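Asks: make a model of this:
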Amino acid sequence: MTVLSVNLNKVAVLRNSRGGDQPDILRAARACLDAGAHGLTLHPRPDARHARSADVMALAALAGERRVELNLEGNPFAAPRPGYPGFLALCREARPAQATLVPDDDGQVTSDHGFDFARDGLRLRPLVVELKALGCRVSLFADAGCDVDAAAATGADRIELYTGPFAEAHAAGDAAAQLAGCADTARRAQAAGLGVNAGHDLSQDNLGDFLAAVPAVQEVSIGHALIGEALHDGLATTVARYLAILDAAGA
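Replies: You can find the predicted model right below:
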């Protein structure tokens, strides 16, 4: 069965827009878990424009208390700076169940591409070794059509398929080519010994179609759409609707 990890970055964005601690990211996390979400995701960036280092530690404590997985995302090559100790330093302290490495730079509004494994593989290998020594499962953000053999050569456990192009094509009414590319990449990754996660712009509108076409997706990380939908329908209702889609896909 595919599990749901809820990305809480957008709750942090709303909080940061006014300062203070409202809305409370921990309260939102508890609401998602109470509704049945399987895990929590945060992607702290060096400029702290949404999730902060303190949020990481708070969610790590909650995940341990609830015995659910924390998925920590970030660029392992981003330099430390005041308020941001670096991705590996955060992982050393928080010990997330999963570390998802993402090649986003400081100027990106959001993650919009996966690694070039032929170029970045050698740099990624020692980081994967270090993260796995901390007890983290390691996932690498990857484009459909990527070199899965080079990804597997890093020693990573999984790839996370970047689903932004699929979501855009789905909204335009013609996702067949994107789905075929994602499905082919997933099959090749699995043949190379990698598990497959997926994330970015997945929503209630497109998630079922994605899971019907792409085999054996182990985890989806969903934040932007889920939090937006929850503004209208509430977190508990929205999480329950995603879980129903996952259940139907696994039936």
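Asks: rest of the way, CA atoms for contacts and neighbours
Replies: Will do.
Asks: where exactly do the helices run in the stretch 1-150 of the chain?
Replies: Applying DSSP state H, counting those that start in this stretch to the stretch 1-150 of the chain gives helices spanning 9-16, 25-34, 53-66, 87-94, 117-133, 148-153.
Asks: what's the closest of those to Gly234?
Replies: helix 25-34 (9.6 Å; C-alpha to C-alpha).
Asks: from the chain's centroid, how far away is that closest one?
Replies: In terms of C-alpha atoms, centre = their mean, to the nearest Å, the centre of helix 25-34 is set 17 Å apart from its chain centre.
Asks: kindly report the same for stretch 154-168.
Replies: On C-alpha atoms, centre = their mean, the centre of stretch 154-168 falls 9 Å from that of its chain.
Asks: now do the end-to-end distance for that stretch.
Replies: 30 Å (C-alpha to C-alpha, to the nearest Å).
Asks: residues contacting the residue most central in space within the chain?
Replies: Among the residues of the chain, the one closest to the centroid is Ser221, at 4.3 Å (C-alpha atoms, centre = their mean). When contacts are counted by C-alpha atoms under 8 Å, 6 or more residues apart in numbering, Ser221 touches Leu4, Ser5, Val6, Asn7, Thr41, Asn197, Ala198, Gly199, His200.
Asks: and if we set it to 6 Å?
Replies: Ser221 sits next to Ser5, Val6, Gly199 when contact means C-alpha atoms under 6 Å, 6 or more residues apart in numbering.
Asks: where does the residue nearest to the last one when sequence neighbours are not counted land in three-state SS?
Replies: This points to Gly199. In space, and not counting its chain neighbours, Gly199 is closest to Ser221: 5.0 Å by C-alpha to C-alpha, 6 or more residues apart in numbering. What DSSP: H, G, I helix; E, B strand; the rest coil gives for Ser221 is strand.
Asks: re earlier: of all the helices of the stretch 1-150 of the chain, which one is nearest Gly193?
Replies: Nearest of those (C-alpha to C-alpha): helix 148-153, 7.1 Å.
Asks: so which bits of the closest one are buried?
Replies: Val148, Asp149, Ala150, Ala151, Ala152 (16 or more other C-alpha atoms under 10 Å).
Asks: check the offset of that helix from the chain's centre.
Replies: With C-alpha atoms, centre = their mean, you get 19 Å for helix 148-153.
Asks: how about this one, so we can line them up?
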Amino acid sequence: MTELSVNLNKIALLRNARGHDAPNVVEFAKKFITLGVKGITIHPRPDERHITRQDAHDLGDLIRPLDGIELNIEGYPSEDFLQLIEAVRPDQTTLVPDLPGQLTSDHGFDFHTQGAFLAPILSRLKNSGTRISIFLDPDLAQVRLAAQSQADRIELYTEAYADTFNRPNRQDIYQQYHEAAALAVNLGLGVNAGHDLNLDNLPRFVTIPGIQEVSIGHALVVECLELGINTVVRQYLAICQQGH
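Replies: Just a heads-up that it's a prediction; the model follows:
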């Protein structure tokens, strides 16, 4: 079974558009958890254009006492981000190579050029007790290098899968993810995935063995607007239950 982690960035973005506290990020986290979601993901950016540092603390306070519910904080490992992780102590920290001001994540880490940069960061995070996941393209060489680091998991960046889902080369791209996940598992890494997954393309993706968690935000929020939160979450959980 694959676990679903709901990314709350778009909930926070909507809240920030009016400068008030509606919709409330913590209350929406509670709604998703009540509906059966086992994970909440946030990606606080330096400009706090959606999730804020205070949101991270508030969600940490909410989730920390809950059995079987995990908080995943994503972000670029700047000093401010690392201090936030050390203060909140989420269950999982996902390192993403985003530049400041970047609209959204668009590539994974490159261990060939960034491995030396990541090594002391991974050691530092290990001391905080968080599980460490590295955002990664479905590249076998990168998977091998990630397995040699102190990372516990990788998160496969799934935009290529989503973009080709209705194209003739969909099987070739799917196979890349299948092989990357299989190699990661064989090398002792856990495997997460995320970016542009939705109700249409997720069922095929979770047929890949070894996918432990998918993080979904933008598409899920759009689908909730169209179909209602109860219906959408129920459908996602049913898909995830079919995962290997």
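Asks: superposed, how do the two chains score by TM?
Replies: The TM-score (TM-score structural alignment, normalised by the length of structure 2) is 0.95; 242 aligned residues with a C-alpha RMSD of 1.3 Å.
Asks: follow-up on the earlier one: got the helices of the stretch 1-150 of structure 1 as CSV, with distance to Ala236 of structure 1 columns?
Replies: Output for the helices of the stretch 1-150 of structure 1, formatted as CSV (distance: least, C-alpha to C-alpha, whole Å):
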stretch, distance to Ala236 of structure 1
helix 9-16, 15
helix 25-34, 6
helix 53-66, 17
helix 87-94, 26
helix 117-133, 33
helix 148-153, 36
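Asks: quick one on the thing from earlier: quick one: which of the contacts of Ser221 of structure 1 is nearest Ala191 of structure 1?
Replies: Gly199 (20.6 Å).
Asks: residue in structure 2 matching the residue nearest to the centre of structure 1?
Replies: In structure 2, Ser221 of structure 1 lines up with Ser215, judged by TM-score structural alignment.
Asks: pull up the gap between its match and Asp137 of structure 2, please.
Replies: Distance from Ser215 of structure 2 to Asp137 of structure 2, by C-alpha to C-alpha: 15 Å.
Asks: now do Thr94 of structure 2
Replies: 14 Å.
Asks: please pull up the equivalent of Gln241 of structure 2 in structure 1.
Replies: Match for Gln241 of structure 2 (TM-score structural alignment): Asp247.
Asks: and that match, how far from Thr2 of structure 1?
Replies: Counting by C-alpha to C-alpha, the gap from Asp247 of structure 1 to Thr2 of structure 1 is 8 Å.
Asks: more neighbours: which of these two?
Replies: Thr2 (19 against 14; other C-alpha atoms under 10 Å).
Asks: now do the contacts for that one.
Replies: Val217, Gln218, Glu219.
Asks: and for the residue lying closest to it once chain neighbours are set aside, the neighbour number?
Replies: In this structure, Thr2 of structure 1 finds its nearest non-sequential neighbour in Gln218, 4.6 Å apart by C-alpha to C-alpha, 6+ apart. Applying other C-alpha under 10 Å, we find 15 residues neighbouring Gln218 of structure 1.
Asks: Gln218 of structure 1 reaches Leu194, doesn't it?
Replies: No. Gln218 of structure 1 is beyond contact range of Leu194, at 10.7 Å (criterion: C-alpha atoms under 6 Å).
Asks: okay, and the most far-flung residue of structure 2 relative to its centre sits in which element?
Replies: Distance to the chain centre peaks in structure 2 at Pro168, reaching 27.5 Å (criterion: C-alpha atoms, centre = their mean). Counting by DSSP states H and E, there is no helix or strand that carries Pro168 of structure 2.
Asks: dump the residue contacts of Ala169 of structure 1.
Replies: Contacts of Ala169 of structure 1 by C-alpha under 6 Å, 6+ apart are Ala175.
Asks: residue in structure 2 matching it?
Replies: By TM-score structural alignment, Ala169 of structure 1 lines up with Thr164.
Asks: next one: its match from Leu202 of structure 2, what distance?
Replies: Where Leu202 of structure 2 is concerned, Thr164 of structure 2 sits at a distance of 13 Å (C-alpha to C-alpha).
Asks: would you map the strands across structure 1?
Replies: With DSSP state E, the ranges of strands along structure 1 come out as 3-7, 39-42, 69-74, 98-101, 137-142, 158-162, 195-199, 219-222.
Asks: just checking, what packs against the fifth one?
Replies: By that I understand strand 137-142 of structure 1. Secondary-structure packing of strand 137-142 of structure 1 (3 or more C-alpha pairs under 6 Å, 6 or more residues apart in numbering; DSSP states H and E): strand 98-101, strand 158-162.
Asks: turn the ones you listed into JSON lines, including distance to Val68 of structure 1 and mean neighbour count.
Replies: Formatted as JSON lines, these follow (distance: least, C-alpha to C-alpha, whole Å; neighbours: other C-alpha atoms under 10 Å):
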{"stretch": "strand 98-101", "distance to Val68 of structure 1": "11", "mean neighbour count": "25"}
{"stretch": "strand 158-162", "distance to Val68 of structure 1": "18", "mean neighbour count": "26"}
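Asks: would you format those as JSON lines with distance to Ala12 of structure 1 included?
Replies: Formatted as JSON lines, these follow (distance: least, C-alpha to C-alpha, whole Å):
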{"stretch": "strand 98-101", "distance to Ala12 of structure 1": "19"}
{"stretch": "strand 158-162", "distance to Ala12 of structure 1": "22"}
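Asks: which parts of the stretch 151-251 of structure 1 are helices?
Replies: Using DSSP H, counting those that start in this stretch, helices in the stretch 151-251 of structure 1 cover 164-172, 176-191, 207-213, 224-233, 235-250.
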